[in-house]
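[1] no letters, just coordinates:
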């Protein structure tokens, strides 16, 4: 019986390790609210990159966020000839490092109300607090609100946002 208990504990430990090693892509794929984002990541050829070691902080727009863009924008970005532009938009939602919600809020407080983070695309996003919620402002003045935080993956963290932020 002791061997069975040990083997079961060992097996459960392996299971927990495997499940904890989901990537940011795996988490997005498992979300019905992120099917547009997943399709865009695939079209841009970023799946392999975002399954890499990271760590990555991903601000992940929900399907409704993409639906708020002007008509035809998503379809246009998904065309093969616009792959580079799509990749730039998507990597604008990614920050190198593992910034959980506490780190983002601390950076905002340390910055006296604002924190500027550099995105993987080379642009910057400004994080601030409004009514207790983190707001991201893009380089064009567009805003998105963080609606869910700290979806942890083995290679980073995802924060869900209600808008698509766009680089200059």
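    Good, I have the coordinates. Everything numeric in this text was worked out from a predicted model, so none of it was measured.
[2] when you work out contacts or count neighbours from here on, use the C-alpha atoms and nothing else.
    OK.
[3] buried stuff in stretch 50-63?
    Using 16 or more other C-alpha atoms under 10 Å as the test for burial, stretch 50-63 gives 50-51, 54-63.
[4] ok, structure two:
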């Protein structure tokens, strides 16, 4: 029953995901600026600036670490209400509210809005909780990984880093146009679309513009 639903869900989800979430975030601004603009630096996060007029290496200040959990923080992040609803339905909010640490790649509401009509209702049906849980776990990686740390792993891996999710399946992280690109086990792609890490006591949240599926069937 579960494998049949997973295969059916995959057939419903994959076409929308494959065609609608591969747009990279806007490229960083390259024109001179009188003051730093949030999310518009011209060098990767943490890269020293060595241009004229620089008196000291410039780095992006680390985001402050919150005192709550990633589950408690998620509702306060704009455009993630659908993911909050799904995590609650799958009862993953209890696990992700634990000690962790975890890294959550959090699809935004727009990513879910592109799914075929009726898909969310199907996933939320009580009989499909186990399958929904598997799909959601494919967005969670053990350990608290900041963007800088993921980029360091990508560099160390010769341009790619394989992150094993709680579903047991991989997400492959690469860099595209300065942004972190995630490719799931069936070839769907999504981008980390926010430059700042949301850091909490038990992990890190990265907003993404697409859904990452496990291999189904």
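    It's in. Predicted model only: the values in this text are computed from it and were never measured.
[5] could I get the TM-score for this pair?
    Once superposed, the chains reach a TM-score of 0.86 (TM-score structural alignment, normalised by the length of structure 1), with 150 aligned residues with a C-alpha RMSD of 1.1 Å.
[6] would you turn the buried residues of stretch 50-63 of structure 1 into a markdown table with distance to residue 30 of structure 1 and secondary structure?
    Converted to a markdown table, these look like this (distance: C-alpha to C-alpha, whole Å; DSSP: H, G, I helix; E, B strand; the rest coil):
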| residue | distance to residue 30 of structure 1 | secondary structure |
| --- | --- | --- |
| 50 | 15 | helix |
| 51 | 14 | coil |
| 54 | 19 | coil |
| 55 | 19 | coil |
| 56 | 18 | strand |
| 57 | 17 | strand |
| 58 | 15 | strand |
| 59 | 16 | strand |
| 60 | 13 | strand |
| 61 | 14 | strand |
| 62 | 13 | coil |
| 63 | 13 | helix |
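[7] number of residues surrounding the equivalent of residue 67 of structure 1 over in structure 2?
    Correspondence of residue 67 of structure 1 to structure 2, assessed by TM-score structural alignment: residue 113. Applying other C-alpha atoms under 10 Å, we find 13 residues neighbouring residue 113 of structure 2.
[8] the one 3 residues further on now?
    By the other C-alpha under 10 Å criterion, the neighbourhood of residue 116 of structure 2 contains 14 residues.
[9] and for residue 117 of structure 2?
    Neighbours of residue 117 of structure 2 (other C-alpha under 10 Å): 10.
[10] how far away is it from residue 13 of structure 2?
    10 Å (C-alpha to C-alpha, to the nearest Å).
[11] repeat for residue 148 of structure 2
    30 Å.
[12] same check, this time on residue 113 of structure 2
    Separation of residue 113 of structure 2 from residue 13 of structure 2 (C-alpha to C-alpha): 11 Å.
[13] returning to what we had before: neighbour count winner among residue 148 and residue 13 of structure 2?
    A count of neighbours by other C-alpha under 10 Å puts residue 13 above the other of residue 148 of structure 2 and residue 13, at 20 against 15.
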